[in-house]
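[1] make a model of this:
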Amino acid sequence: MSDLILGLDTFGDVPVDDAGATLSYAAAIRQVVDEAVLADSLGVDAIALGEHHRPEYSISTPETVLAAIAARTERIRLASGVTVLSSDDPVRVFQRFATVDALSRGRAEVILGRGSFTESFPLFGYDLADYDVLFEEKLELFVKLLDERPVSWSGTVRAPLHEADVFPKTESGRLAAWVGVGGSPQSVVRTARHGLPLMLAIIGGAPERFKPYIDLYRRAADQLGTLAHPVGMHSPGFVADTDEQAKELFYAPYKVIRDRIGALRGWPPLRRAEFEAEAAQGSMYIGGPETVARKIAHTVQALGVGRFDLIYTAGAQPASARLRSVELFGTKVAPMVRDLLAG
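    As a prediction, this is how the structure comes out:
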């Protein structure tokens, strides 16, 4: 699969230094920029930055950080992962990413989603009771904006537009846009209906259980007469020099953030045995380069996806270990995945 895209994904988790001191939010953002610059220099295909409004994460405006990365990189694709369209304005989202596209000479990608957290809704004055209609209507408008022609649109969640022309335009004539989906069949069909690429968030359980969603996407696109693009996915993981080192660097920070979020959702605390099982058979790609590469290659082949992004941060990991993880992904994991799939 010579056209396979292999990328990295982060929410800008706030890391610690080598002495265990927590970095500032400002330093955490600069750390992400440095990691993206390193990834670009090593030939990693893409970097995706997620939008969050929680204390564990430093990135609330992915496109701002992507603009900084654009100025210091040459080839890496610059994506959000995801932009929470429901609590934003489609026109402003388009304008901001069209700007990143200009600064990066056509490397910007927006991955649109409803978001796995809901903090942005009250923060920006939206009612969670409108959760579904907000995304449905705003996605409909955003798809119209992608044509880069004057737009007329009306709905219930924002003021109507009449022959509104939106600037800046992209040089290519179309901004790259995906829809991020966590596992809802309705969301998969909606993505197919709009003719957009599908990005699956596979963050737990056996990845093979998502194969029916990929089949549904392709079947729906065929029935609706739209284009079924190569499907992408992202999953958590971490690369270190050895399997044991990777697990030890990953587990403790991950457990803190997993238990904090789990308490909000009624989940029991994470046990080490559960973590080990997920790392062995589930949707975590943790270990030395060969272990991670073999698992990614297996998943890519089993699901038939065209893009795999590794969510390489999870909680307060050491900043130096994160840089090493990026380095190993670019120099060892990605080439090994391609060799395994070619062989």
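[2] from here on, just use CA atoms for contacts and neighbour counts.
    OK.
[3] check the protein for its longest strand and report it.
    In the chain, taking DSSP state E as the definition, the longest strand is strand 232-239.
[4] ok, residues contacting that one?
    Applying C-alpha atoms under 8 Å, 6 or more residues apart in numbering, the external contacts of strand 232-239 come out as 9, 197-203, 246, 250, 283-289, 292, 305-314, 324-326, 328-329.
[5] now the element after it, going C-ward?
    Heading C-terminal from strand 232-239, the first helix or strand you meet, by DSSP states H and E, is helix 243-265.
[6] alongside the first, I'd like the structure of this one:
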Amino acid sequence: MEIGISTFVETTPDMQTGKLKSHAERLREVVEEIVLADRVGLDVFGVGEHHRADYAASSPAVLLAAAASQTFNIRLTSAVTVLSSADPVRVFQDFATLDGISNGRAEIMAGRGSFIESFPLFGQDLSDYNELFNEKLDLLLKLRESEIVTWDGKHRAAIYQRGVYPRPVQNPLPVWIGSGGNPESVVRAGKLGLPLVLAIIGGRPTQFAPLVQLYKRTAAAAGHDVSKLTIASHSHGFVGETTRAAADAFFPSTEYAMNVIGKERGWGPYDRQAYDAARSLEGALYVGDADYVAKKIIKLRKEVGITRFLLHVPLGSMPHDEVMSAIRLLGAEVAPRVREAIAEWEREF
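    This is a model prediction of the structure:
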């Protein structure tokens, strides 16, 4: 069971002072968070790509590369790369570069994107949303398969017998498929035999179990070894010294961020009642002390089949020292509990 952190590098107002951190300050903080995550033994750190004022990371590969030379073991991934609006050649080159700097620890998490700002920014038509992703994923996979590439498509200029460099340390460079729970994306990942990441940020996590089974059935039908496939979750949460302290610390920025997004997407208001319900054992928020968060992750592994867990922290802007404390607790206290419990459970079966 792999355990790690994901972040969108939020730059929303501080809930106590109302002040905004600069993008530059928040980017430097995230480098420190990645270095700490490596030191406390976490397995992976993911950075999401966005192109709007309240998120600072429009280029995850650059940010991850800044931490690569200061870390030793932790895997470094996008979370996600908005492949539909990107040039797959450049994406591959960026992450192959990261792979070289980190000596084989880079990964790409490819997704269609739940935010749409990158499409007009890079001249893409939203009416081509699905077609763009399918075509660009096809090119990305060809780039990692062969140094010399010939490819032709509808939305990008053709490539004829061109070399793409640098080549990554890993062969092949890992590519994951990110999904918000759309069966189409789950089936796509299964057919291709690619690892799957599910954004489990609402409802009951157990509702995703049928999607995991669909993924496995599809992969098996396509001839892939299901035992070698990995399934990750991306879930909001926070670890504190006590469950009450964690809940109180994580709520203000979460309420703000969820209501900003909710207003954009037509959701109802997010309040403390909804928040506390999501913190329950059956809910999708992983907020509490080390024992409680570990218990929820173990439940997710046993009931849904998740083999990698990414705790998304912070949601909105929180004090940097509080984020660092949560990372420290996740690595030093939560991860050992989870790994020991899962290892024992697997021995029994």
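[7] what range in the second structure matches the longest strand of the first structure?
    The alignment of strand 232-239 of the first structure onto the second structure (TM-score structural alignment) covers residues 232-239.
[8] average offset between the matching stretch and the first structure?
    On superposition with the first structure, the mean distance recorded for stretch 232-239 of the second structure (mean C-alpha distance after the TM-score superposition for the first structure) is 0.8 Å.
[9] and that stretch, how far out from the chain's middle?
    9 Å (C-alpha atoms, centre = their mean, to the nearest Å).
[10] repeat for stretch 334-349 of the second structure
    23 Å.
[11] surely Arg54 of the first structure touches Ser116?
    No - applying C-alpha atoms under 8 Å as the test, Arg54 of the first structure and Ser116 come out as separate, 11.8 Å apart.
[12] at which residues are the helices of the stretch 101-250 of the first structure located?
    Assigned helices in the stretch 101-250 of the first structure, in chain order: 120-123, 131-145, 185-193, 211-224, 243-265 (criterion: DSSP state H, counting those that start in this stretch).
[13] what's the third one packed up against?
    Pointing back at helix 185-193 of the first structure there. Secondary-structure packing of helix 185-193 of the first structure (3 or more C-alpha pairs under 8 Å, 6 or more residues apart in numbering; DSSP states H and E): strand 176-181, strand 198-201, helix 211-224.
[14] any chance of those in CSV with mean neighbour count as columns?
    Output for those, formatted as CSV (neighbours: other C-alpha atoms under 10 Å):
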stretch, mean neighbour count
strand 176-181, 24
strand 198-201, 25
helix 211-224, 18
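[15] in CSV, list those along with distance to Ser120 of the first structure.
    Listed next are those as CSV, based on distance: least, C-alpha to C-alpha, whole Å:
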stretch, distance to Ser120 of the first structure
strand 176-181, 17
strand 198-201, 19
helix 211-224, 27
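[16] stretch 134-143 of the second structure: which residues count as buried?
    Buried residues in stretch 134-143 of the second structure, counted by 16 or more other C-alpha atoms under 10 Å: 135-137, 139-143.
[17] same thing with stretch 252-261 of the first structure?
    Of the residues in stretch 252-261 of the first structure, those buried (16+ other C-alpha under 10 Å) are 252-259.
[18] which one of those residues is nearest Ile76 of the first structure?
    Of all these, Ile76 of the first structure sits closest to Tyr254, with 27.1 Å by C-alpha to C-alpha.
[19] what does that closest one align to in the second structure?
    That one, Tyr254 of the first structure, aligns with Thr254 by TM-score structural alignment.
[20] now its match: closest residue in space, sequence neighbours ignored.
    Leu315 (5.3 Å; C-alpha to C-alpha, 6 or more residues apart in numbering).
[21] ok, how many other residues are close to that neighbour?
    24 (other C-alpha atoms under 10 Å).
[22] go on, Val93 of the first structure?
    By other C-alpha under 10 Å, neighbour count at Val93 of the first structure equals 18.
[23] what lines up with it in the second structure?
    Checking TM-score structural alignment: Val93 of the first structure goes with Val91.
[24] do Ser60 of the first structure as well
    For Ser60 of the first structure, the residue aligned by TM-score structural alignment is Ser58.
[25] isn't its match right up against Leu27?
    No - Ser58 of the second structure is not in contact with Leu27 according to C-alpha under 8 Å; the separation is 10.7 Å.
[26] spatially nearest residue to the residue positioned nearest the centre of the second structure, not counting backbone neighbours?
    With distances taken as C-alpha atoms, centre = their mean, Ala79 lies nearest the centre of the second structure, 3.4 Å away. For Ala79 of the second structure, ignoring the flanking residues on the chain, the nearest one in space by C-alpha to C-alpha, 6+ apart is Gly48 at 4.1 Å.
[27] which residue lines up with that neighbour in the first structure?
    In the first structure, Gly48 of the second structure lines up with Gly50, judged by TM-score structural alignment.
[28] ok, now which ones touch its match?
    Listed by C-alpha under 8 Å, 6+ apart, the contact partners of Gly50 of the first structure are 9-12, 59-60, 62, 80-83.
[29] what about 6 Å?
    Going by C-alpha atoms under 6 Å, 6 or more residues apart in numbering, Gly50 of the first structure touches 11, 80-82.
[30] what does Ile148 of the second structure give?
    Applying C-alpha under 6 Å, 6+ apart, the residues near Ile148 of the second structure are 161-163.
[31] ditto for Gly205 of the first structure
    The neighbourhood of Gly205 of the first structure, defined by C-alpha under 6 Å, 6+ apart, consists of 282-283.
[32] rerun at 8 Å
    Counted by C-alpha under 8 Å, 6+ apart, Gly205 of the first structure has contacts 278, 281-283.
[33] what does the helix or strand that Arg90 of the second structure is a member of rub up against?
    Arg90 of the second structure is part of helix 88-102, with elements assigned from DSSP H and E. By C-alpha under 8 Å, 6+ apart, the list of residues contacting helix 88-102 of the second structure from outside reads 61-62, 64-65, 68-69, 71-72, 105-108, 136-137, 139-140, 143-144, 164-170, 173.
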